[in-house]
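Engineer: can you look at this prediction? I've put the sequence above it.
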Amino acid sequence: MLISSKKVLCLAISALTAFSVCLTGCGKDTQSSVSATEKTTAVAASQPVTKAATSDEQTQEPTWNYSELKRKSSDISDNFDAIITDNKFRGTVYVKIGNALEYIGTNGFSDKDRHTKNSTDTCFRIASLTKQFTAVAVMQLVEEGKLSLDDTIDKYFPSYKYGKKITVKNLLTMTAGIKDYINKDGDTNTYAYNESQLEYKVSAENSAKKNKKAVMDWILDQELNFEPDEKYMYSNSAYFLLGDIIEQVSKTSYEKYIKENILKPSGMMNTGFEGTDKLAVGYQDIYDNAWTLYPGVGYSATSLISNVPDLLKWVDALCTNKLISEKSFKEMTTPYKGNYGYGFVVSKDSNIISHTGKIDKYNAALAFTKDENQIYIALSNYSNSSPINLFNNIQKTLAPFYG
């Protein structure tokens, strides 16, 4: 049974206008527990200023029908509620389009044993969305003149046999050819290893430092999949190495650097690397991948924890150049090979910037436009909940309002 309620969503951001992206994917949820949805629709007090279209303007790209979106925002939100329930999505969903539509939906339990439901404040592991933060940290150090994207990584890993071939930019763009320590090469939906298959053993009992060293030793001992800059292949290992480079250059821990230089300036008080009582319990995992949550294993590739309000602050900080310059952000969001920039997937035929993430039982997706006119966020603590599947269904509801 779906229990729905409407209330005003008060997020601690003053300048958000937001949403939409085109992603594909699939997923299913076989859990049959009681669910609940909390919905918010916030509509701007006034419409954007419009003018009569000239003949030139009539040939421009399609746009949103903001007046219709605003007029039917309540019905749209009801449809979103139904989509979340029908897709058996458990987590938190946020959608915003311009000043016409703002929606947040929550469903499922953050902790079944305690009968705690997912809410706006619930935190989730955001998995590979961590890579955006790592990339911004690199660009900050570049702007300070402490690091160059053209540096070959033998400067940081002098004993690595391929260090002279690989640049920092190759790591950022995932064109280094380095074998992925979590996923099967080129397949972000398939775990390639478990802890017993890593030659350098990781353990739940190990310290973060010891596990980090085990993963690092494994990465640096592998043969390359291809010659650097030859092509794109997704690799968590590349971003794991970037974390260590950040530490060497900044002379502080990766975690402390991110906290002091990114999270605090952005006002992201609920984002970090340690679990709190706000962190949702993960459910439904059918794979032997709990090792990815061991201390130090996720590191600069997958270890951040956050929630919807903080991710909205993150988008705002990026788009208003609070963390890096406009020039650096443009460079980060320019597609290289495989439509990948620095920590982002970038659509070539639109200005959509996005990334998805999956770690153990958690799923995450974030997509937005640089003008903050469109934003989509979906975070889940159920392994079979698919943010991409959910979004594809949301897009069907929104399609009549775009053109």
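Structural biologist: Nice, thanks for sending it over.

Engineer: drop to CA atoms for contacts and neighbour counts, all remaining ones
Structural biologist: Will do.

Engineer: from residue 358, how far off is residue 385?
Structural biologist: Residue 385 sits 10 Å away from residue 358, going by Cα to Cα, to the nearest Å.

Engineer: here's the one I want to compare it with:
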Amino acid sequence: MKKLTFLFFIVTSGLTNAQQTKVEQFSTALDSVRIQLKIPGMAVAIKQGNIVLLQKGYGFTDLEKHIPATAQTTFRVASVTKTFTSTLLMQLVEQGKLKLDDPVQKYGVNLNNPNITIKHLLTHTSEEIPGSHFQYNGYGLLGPILEKVSGLPFYRLLSENILIPLKMTSSAPSITPEQVCEYSSANPSVLPFFTTTFNLLAKPYELTSSGEIKRIEYLNEFGAFGGLATSVADLLKYSDAIDRHQFISKAGQKLVFTPNRTDTGFITPYGLGWFVESYKGKDYYWHYGQTNGESALFIKVPSLKLTLAVLCNTDKLSQPFPLGDGDLMMSPVGTLFYHFLLRKQTS
């Protein structure tokens, strides 16, 4: 307990009394939501500019062994991985190796419709008549395209283009032990990323129909759609890199954060790999993650240089709420974030 209290003091020491009060109120309210949703373990990080406002764990990463969750606990983040896929894809676009309007069949992906493009997959507009409407769906087919263009497995592309350059040492793709062994044998420097990440990984849980918390196993999957394991601190590193345009240009990042339009001009809630939303005069760039035993919420408010990352070890941070429709305020965490840390600044 002393260690957690000390950490909390350090990360809030640069704030005014009023700011620190708001952060502590948010932290208390967040833990109340965790308890209400029966989420065993959770971690949160908030950063504004160069100041980390909060970095903390709540509950337990392992209920059976009573191991507390901390800011260093790693979690799988499901579809938050899609933002990384977008970054990797836009790098290849800026390198001239592919175009957003390229048909996917050019890269060996056959969807029985020659009109489906990479951009349709990236913007969730590939269903029915391509480009006609937004329907949140999987990103999995972007993985083989990226692999074909780059000549690398997707897990290597992610590791070598983002995780390693940013020293995201508590982050790794959830690949098989055999793949880890093969990869680390060829490149020993990647082994600590996997060792640290999976030694600190939270155990996954679900709620039974009777409301009991039950230990489960993670789905054995990784791809462009999901499967990254990371920590809240590492997500802050990734957010900072986005802001300084480390991986793609300022113009390219602006395109990523621009809401897509359907062929009829309807503005969707999604850009190129991120939800894009305006609320009370502020733009929010965000993504959620949700699958068995894992869920996440990752939010950027660029005008305030503010980032939030919340990760947990059930699907309940996202599962009860229709976040796929693109309304951040359907999330109780999103509303708490606004209420305690944004409302006064947007009034």
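Structural biologist: Nice, thanks for sending it over. Computed from a predicted model, the values in this text were never measured in an experiment.

Engineer: before we move on, back to that, so residue 385 and residue 358 of the first structure - more neighbours on which side?
Structural biologist: residue 385 (29 against 22; other Cα atoms under 10 Å).

Engineer: leaving out sequence neighbours, find the closest residue to the more buried one.
Structural biologist: residue 89 (4.9 Å; Cα to Cα, 6 or more residues apart in numbering).

Engineer: now do the SS call for that neighbour.
Structural biologist: At residue 89 of the first structure, secondary structure determined by DSSP: H, G, I helix; E, B strand; the rest coil is coil.

Engineer: hang on, isn't it packed against residue 389?
Structural biologist: No. Using Cα atoms under 8 Å, residue 89 of the first structure is not in contact with residue 389, being 9.4 Å away.

Engineer: more crowded one of these two?
Structural biologist: Between residue 89 of the first structure and residue 389, counted using other Cα under 10 Å, the more crowded position is residue 89 (30 against 17).

Engineer: would you map the strands across the stretch 151-300 of the second structure?
Structural biologist: Here the stretch 151-300 of the second structure has its strands, by DSSP state E, counting those that start in this stretch, at 172-173, 205-207, 213-215, 228-230, 275-279, 282-291, 294-301.

Engineer: next, format those as a markdown table and append distance to residue 257 of the second structure.
Structural biologist: Shown next, in a markdown table, are the strands of the stretch 151-300 of the second structure (distance: least, Cα to Cα, whole Å):
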| stretch | distance to residue 257 of the second structure |
| --- | --- |
| strand 172-173 | 25 |
| strand 205-207 | 33 |
| strand 213-215 | 37 |
| strand 228-230 | 21 |
| strand 275-279 | 6 |
| strand 282-291 | 7 |
| strand 294-301 | 11 |
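
Engineer: for these, which one sits closest to residue 124 of the second structure?
Structural biologist: Residue 124 of the second structure lies closest to strand 275-279 among the strands of the stretch 151-300 of the second structure, at 10.8 Å (Cα to Cα).

Engineer: list the buried ones in that closest one?
Structural biologist: Using 16 or more other Cα atoms under 10 Å as the test for burial, strand 275-279 of the second structure gives 275, 276, 277.

Engineer: adding distance to residue 119 of the second structure, write the residues you listed out as CSV.
Structural biologist: Output for these, formatted as CSV (distance: Cα to Cα, whole Å):
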residue, distance to residue 119 of the second structure
275, 15
276, 16
277, 19
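
Engineer: which of these sits closest to residue 65 of the second structure?
Structural biologist: Lowest distance from residue 65 of the second structure to those (Cα to Cα) belongs to residue 275, with 37.1 Å.

Engineer: could you list every residue that touches the closest one?
Structural biologist: The contact partners of residue 275 of the second structure, by Cα atoms under 8 Å, 6 or more residues apart in numbering, come to 257, 259, 269, 284, 285, 286, 287, 326.
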